[in-house]
Each structure stands twice: as C-alpha cells, then as structure tokens.
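Student: below: sequence and its predicted model.
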Amino acid sequence: MIPTIMAGVVSCKQNSFVCGLLFLFMITSQASAQNSFVSCDNNKGNYTADSTYHTNLNTLLSTLTSNTQIDYGFYNFSYGQNSDKVNAIGLCRGDVEPDECRSCLNDARHNLTQLCPNQKEAILYHEKCMLRYSNRSIFGLLEINPSYYMFNINNATDVYRFNQVLSNLMRILTGVAASGDSRRKYAAGNTVASNNQTIYGAVQCTPDLTQQDCYLCLVGAIAEIPTCCGGKIGARVGRPSCNIRYENYSFYQEPTVYAPAPAPSL
C-alpha cells in the first residue's frame, strides 16, 4: 500500500470551531478502504431533526443519482423552497464508470449525513467522488475552501527535474480540462521524468464552472503543490470546485469518450 499523509488546508475565521468540524476518517468496505475528508460548516447554519430542511435534504440526497441517463458523473440538483431549499452537487472522477459513480455518491451521502448530522452546509471528498450540499446557491460558483491535500511520504530522486516535468504535465492537463463542456471538465495523462520514472496526473473541475473559472481553480490548486507537497512523488489537492492529483503509478482508467453535448436550442 502506498504510504500517504493527509492534512487540511482551510481558510478559517477566528473562533470558528476548527472551521466547522474538520476531520479525517477511513471508510472501509468489503473491497477496499479509501481516505476521505469531511467538513461540517457550523458557520452556515444548522437544522433540527425532522425539520422541513432535514426532510428536503434527505429527499434530495436519496434521489440525487436516480437519473440513470446521467452517465458522465456530474449531478447538480435542488429541492425545496425559500429558506428550506437544499442545493447539492455530486462529482465523480472522470474515469469512474456510472454504476461505480452512483455507488460512491450513495456511500458518501450516508457518511456525510451521519458525520454532519445538523449542519446545513457540508462536503465530503472520497477518492473517486465528491459530495456537497448547502442551503445557499452553489451552482456555477468558483469556490476554493474548504480544501485539503494528501501526499506520498517519498521524495523524487531528482526533485528539480521531477518538478519541471510535473509542472508541464499539469499545465497541459489544465488546458484540456478547462476547455471541457457542461458535462465534463476532466483530463488525465502521463509523462516521463528522470530515470525513466513516469508521472501520472489528473485534473478536474465541476462542469458548471466557466472555462476561465475552471482554469483559475486548477492553477490555484497546482500552485499549492510546492508548499504542501514539494518534491513528493505523489499528491492530491482537493477544492469544492476542482481537484488535482499526480502519482508515480497509474491510478485512473482510460476515460470513456462522450459525444459532444448538443447545442442549446434557440
């Protein structure tokens, strides 16, 4: 198993109860275990059990992935009215197949509502999916917090050369992902650094972002690498609007190629 260390990188307001209860936990299934990061935001309001908001949240999350025509791993829906309206976003990594995506998001909703039992805004990052919800509008907005990072404890043998090659790979992938359509903004690829060491990378935005906002989000996430994970042979940076990852081993499948999105009707 590849050794990793995980830490939170979150902008907090003073006296904010650890930025709304941030913690790391392990979700163990029969097949595997995956690192996860959760943020329960007490600053954005709380709800009571069996309230209208609670009912709307449960209804939305239980039906979020019910539309089987969505096969590109992005779900953004709302339920309810006025102050009891709930907005949710579910995003799966671009190479994850639809059935696995829905399974990941369903696991995430159970975990998130248990770990954040009364917060109106919360987010959970799994390895293959991300789920967030809020009582405020979250669609089409560039958001960078709460963020997290993980890194491999091992260093590259030639850090300077490794960083050069990594930077070029992430730059190329960022351009490809940002130019994606309203269903999918994801890119993955690999390149060779020193000593024939291959670097595998993947970057992704929520597809509701504009091309410019996706680009800005990814560039900002990549800029965190020298501070959090400089010289490491693998790392991840996650944000609500985008995420990046690179490793010295292949961690993704070749993504499914989708037909171009239909042009909007006039």
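Tutor: Yep, that arrived. These numbers come from a predicted model, not from an experiment.
Student: going forward, measure contacts between C-alpha atoms and count neighbours the same way
Tutor: Noted.
Student: and residue 170, what element?
Tutor: helix 159-178 (DSSP states H and E).
Student: just how off-centre is that helix within its chain?
Tutor: Put simply, helix 159-178 sits 19 Å off its chain's centre (C-alpha atoms, centre = their mean, to the nearest Å).
Student: tell me which helix or strand comes right after that helix.
Tutor: strand 185-192.
Student: what angle sits between that following strand and helix 159-178?
Tutor: Computed by axes from the mean of the first three to the mean of the last three C-alpha atoms, to 10 degrees, the angle separating strand 185-192 from helix 159-178 equals 150 degrees.
Student: who does strand 185-192 touch, helix- and strand-wise?
Tutor: helix 159-178, strand 198-205 (3 or more C-alpha pairs under 8 Å, 6 or more residues apart in numbering; DSSP states H and E).
Student: identify whichever of the ones you listed lies nearest to residue 136.
Tutor: strand 198-205 (19.8 Å; C-alpha to C-alpha).
Student: what sits up against the following helix or strand past the closest one?
Tutor: Moving toward the C-terminus from strand 198-205, the first helix or strand encountered (DSSP H and E) is helix 211-223. Contacts of helix 211-223 with the rest of the structure, by C-alpha atoms under 8 Å, 6 or more residues apart in numbering, involve 142-144, 170, 174-175, 177-180, 203-206, 237-239, 241-244.
Student: show the buried residues in those.
Tutor: Among the contacts of helix 211-223, those buried by neighbour count (16 or more other C-alpha atoms under 10 Å) are 142, 144, 170, 174-175, 177-180, 203-206, 237-239, 241-244.
Student: let's bring in a second one:
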Amino acid sequence: MDMQMYRGHAVVAALVLLTTVTAASPTGYWGYLCDGGNYSAPSKYQQNLEQLSATLPEAVASSPSLFHTQAVGSSQDRAYALARCRGDTEADDCKRCLTQAFKDARAVCTFRKGISIYYDTCSLWFAEKIKIHLGDLQSVLRADGPPIPTQCKAFQNDASTLIADVARKASDSSQRHATGEKGCDERACNYTLYTLADCLPGISAAQCQVCLEDLTSTPGLSGRQMGERKATLLCSYRLEPYQFFRDTKGGHTNKTLWIVVVIAGGAVLLAIALLLWWWFLAKHPSAIDSFNKITTNWQGKTIALFLDYDGTLAPKVDNPDEAYMSSE
C-alpha cells in the first residue's frame, strides 16, 4: 500500500468521526473496531493474513519511523495491512506488540476481514480494501484513571490546554510525535498531567493538524476521570496523571546508535593501546635487538651485557660504545 494513498487526500476542515467506547483488555489492547465482511477458514484471504502476521511486525520494528504498510495476495483475495508503533518504542517491544496484535485481532473480530486494534505502544489495521479517508475515520475512546478531585476547578482547562499544545507540536514535528506535561501545585489541588500526541508517519503537517484538532476538540467520556485516550487510524492522543512515555527528544530510541557509539569507542581505545605499545617498544628495545646491534658494531671485542629483570638491556648499556670491557 503506497504512502501516496493518503497524502493525496484533501484536508477537510470538519471531520465526521464515529466514536466507539471500549474497556481495558487483559491482553493489553485498549480499543478495537471490527469492519468489513467475513472470510472463511481455510481460505486464501486467511493465508494472506497469516503471511502478513509473519512479516509485518519485523518490517515495522526495523523501520526508522516504526511504520510500514504491506499488501499480500491477488486482487480478489488481497489483504492490506498498516501498522505502526509509538515513536518512543524500542524495536523489540514494537515487534512483540504487533505480533500480539495480530493474535488478538483475529480473536476479538473472528473471521472479519477488517479490524483496527490499539495498544499502548502500537496499533494495527488490516482490511480487504484500502479505506483511509480523513472524512470517514472511526475513532476509539477510553477514559480511566483516578477521579478528578472536586476542588480542582482548573483541571479541565489545564488538560485541554496541554493536549492542544502537544497536538500542535506533534503536527509541526517532522516525526509527527510530541510529548508534554503540565503541573498544578495549589494547596487544595496537586497533580501533574502528561500527554502524548502523534500522527501516522508520512502524512502532511496539515493533515496531522486537522486530525488531532478534531480528535481533541470533542469532549471525553464523562469529564470525571483524569486519564483519557482517543485514536483513529491516522492520529491519537493520550492524557494521564503519570508519566507513561520515555524521555526522548526525537521519539524512537534507536539501539543502532548505541551500538555505533560502543564500536567507535572500542576502536578509539584499541588505537590508543596500540600507540602506547609502540611507544613502549621504541623506548625499551628488546635485549635481542640491542645485542645484534652491539655485536655487529663491535666484532672481536669482549662484551658485557647488563640485563634488567624484564629482559631488556639496562639503561647504562643502551649505547653500544659502553657495552664492552676490552678489545682482547
């Protein structure tokens, strides 16, 4: 599935989003939507999904943007899939999340050809048709966490301001990912709110902005809980009274960078060690080398060699002129 399929869509100022309220799952997903018709088992479509589940998690985890699209099969039975991981997710965690997502998707929407499923660190969508249009996106919403203290009159304003600010930063970011926090330390009301907002890598800043603005402009479930999250296929945000994301400047924490640093550091240390060894040999020639030099220069003379305990010539006989006793 080409990235151009959603880059070319016009940005619509007003989006119509159908919202599904979901509860937490013991397996990790927090929301899902079933869509499309049914497929039978066994079938070619099922085989195509199996192939996607075997290859897509690794493809996403190895992508610098933690995002990948893939299509498998002929036109009649083709299965399209799109998957991504949150920008601060490690590659191993990303792969593990998406592998589980394929399993859960076929369990909660058994034999359905289309599904989108959402986790803390990843999301997965697959279907028999390409259907990514800003005006037709469905969203999932979940509110949880501790209740908002009645004395915290400024909570709703603080939350709305923080979400809007982080959403704007995400749309302006080249990685379409941003985090932020805002605290209140008043005597009667003390809390710190944390927010993360992101969009599908590759979409335009304008599309990201419109998607997040619409997503964040509608109120939450009840306005009575401090935690809230909402997502569509193209964008999502999350608000919690605790830090749930990693402190990274650019999003994805790349293990490859650390590997390069370690290898480069090791090479530098090795070079230093070799230079020190060369310097030591230059300053302390071996007894054999010095002996050969002395015997060559002083043929026919009686020579007294003075060796230190380390097997090198003593400093007093470094000069061949001093390394003999007599000419007899």
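Tutor: Good, I have the coordinates. Given the structure is predicted, the values throughout are model-derived calculations rather than measurements.
Student: residue 140 of the first structure: what secondary structure?
Tutor: coil (DSSP: H, G, I helix; E, B strand; the rest coil).
Student: hmm, it is touching residue 210, no?
Tutor: Yes - with contact defined as C-alpha atoms under 8 Å, residue 140 of the first structure counts as touching residue 210 (7.4 Å).
Student: pick out whichever of the two has more residues nearby.
Tutor: Neighbour count, other C-alpha atoms under 10 Å: between residue 140 of the first structure and residue 210, residue 210 has more, with 20 against 13.
Student: list the buried ones in stretch 202-214 of the second structure?
Tutor: So for stretch 202-214 of the second structure, counting by 16+ other C-alpha under 10 Å, buried means 202, 203, 204, 205, 207, 208, 209, 210, 211, 212, 213.
Student: cool, stretch 123-142 of the second structure as well?
Tutor: 123-128, 133-135, 137-142.
Student: now swap in stretch 186-195 of the first structure and tell me
Tutor: 186, 187, 188, 189, 190, 193.
Student: swap in stretch 166-173 of the first structure?
Tutor: Buried, per 16+ other C-alpha under 10 Å, within stretch 166-173 of the first structure: 166, 169, 170, 171, 173.
Student: ok, average deviation of it from the second structure?
Tutor: Aligned to the second structure and superposed, stretch 166-173 of the first structure gives a mean residue distance of 1.8 Å (mean C-alpha distance after the TM-score superposition for the first structure).
Student: what residues in the second structure pair up with that stretch?
Tutor: Aligned by TM-score structural alignment, stretch 166-173 of the first structure falls on residues 159-166 of the second structure.
Student: run through who's touching that stretch.
Tutor: By C-alpha under 8 Å, 6+ apart, stretch 159-166 of the second structure touches 178-182, 193, 195-197, 213, 216, 237, 239.
Student: cool, stretch 244-261 of the second structure as well?
Tutor: With C-alpha under 8 Å, 6+ apart, stretch 244-261 of the second structure has contacts from 64-66, 86-91, 175, 177-178, 194, 196.
Student: repeat that for 10 Å
Tutor: 64-66, 85-92, 120-121, 173-180, 194-196, 238, 262-267 (C-alpha atoms under 10 Å, 6 or more residues apart in numbering).
Student: just to revisit the earlier point, return the member of the buried residues of stretch 166-173 of the first structure nearest to residue 17 of the first structure.
Tutor: residue 170 (34.7 Å).
Student: I'd like to know how far that closest one sits from residue 220 of the first structure.
Tutor: From residue 170 of the first structure across to residue 220 of the first structure, the span is 12 Å (C-alpha to C-alpha, to the nearest Å).
Student: can you give me the strands in the first structure?
Tutor: 4-9, 22-28, 33-46, 74-79, 86-92, 119-125, 129-134, 147-152, 185-192, 198-205, 235-238, 242-247 (DSSP state E).
Student: how about the ones you listed in TSV, adding distance to residue 62 of the first structure?
Tutor: Formatted as TSV, the strands of the first structure follow (distance: least, C-alpha to C-alpha, whole Å):
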stretch	distance to residue 62 of the first structure
strand 4-9	28
strand 22-28	20
strand 33-46	19
strand 74-79	11
strand 86-92	11
strand 119-125	16
strand 129-134	13
strand 147-152	26
strand 185-192	25
strand 198-205	24
strand 235-238	25
strand 242-247	24
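Student: for those, which one sits closest to residue 61 of the first structure?
Tutor: Here strand 86-92 is closest among those (C-alpha to C-alpha), at 7.7 Å.
Student: pull the distance from that closest one to the chain's centre.
Tutor: Using C-alpha atoms, centre = their mean, the offset of strand 86-92 of the first structure from its chain centre is 11 Å.
Student: residue in the second structure paired with residue 54 of the first structure?
Tutor: Match for residue 54 of the first structure (TM-score structural alignment): residue 46.
Student: for its match, give its distance to residue 52 of the second structure.
Tutor: 10 Å.
Student: what sits in contact with each of the two?
Tutor: Contacts common to residue 46 of the second structure and residue 52, judged by C-alpha under 10 Å, 6+ apart, are residue 79.
Student: show me the contacts for the match of residue 54 of the first structure.
Tutor: Neighbouring residues of residue 46 of the second structure by C-alpha under 10 Å, 6+ apart: 39, 40, 52, 77, 78, 79, 111, 113.
Student: type out the PyMOL command that picks the buried ones from these.
Tutor: Of those, the buried ones go into a single PyMOL selection, burial set by 16+ other C-alpha under 10 Å:
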select buried, resi 39+52+77+78+79+111+113
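Student: and the contacts of residue 46 of the second structure, which is closest to residue 32 of the second structure?
Tutor: Using C-alpha to C-alpha, those come closest to residue 32 of the second structure at residue 113, 13.6 Å.
Student: how close does the counterpart of that closest one in the first structure get to residue 20 of the first structure?
Tutor: Taking TM-score structural alignment, the alignment pairs residue 113 of the second structure with residue 120 from the first structure. Distance, residue 120 of the first structure to residue 20 of the first structure, by C-alpha to C-alpha: 11 Å.
Student: now residue 185 of the first structure: closest residue in space, sequence neighbours ignored.
Tutor: residue 177 (4.6 Å; C-alpha to C-alpha, 6 or more residues apart in numbering).
Student: which position in the first structure aligns with residue 225 of the second structure?
Tutor: In the first structure, residue 225 of the second structure lands on residue 232 (TM-score structural alignment).
Student: now do residue 237 of the second structure
Tutor: In the first structure, residue 237 of the second structure lands on residue 244 (TM-score structural alignment).
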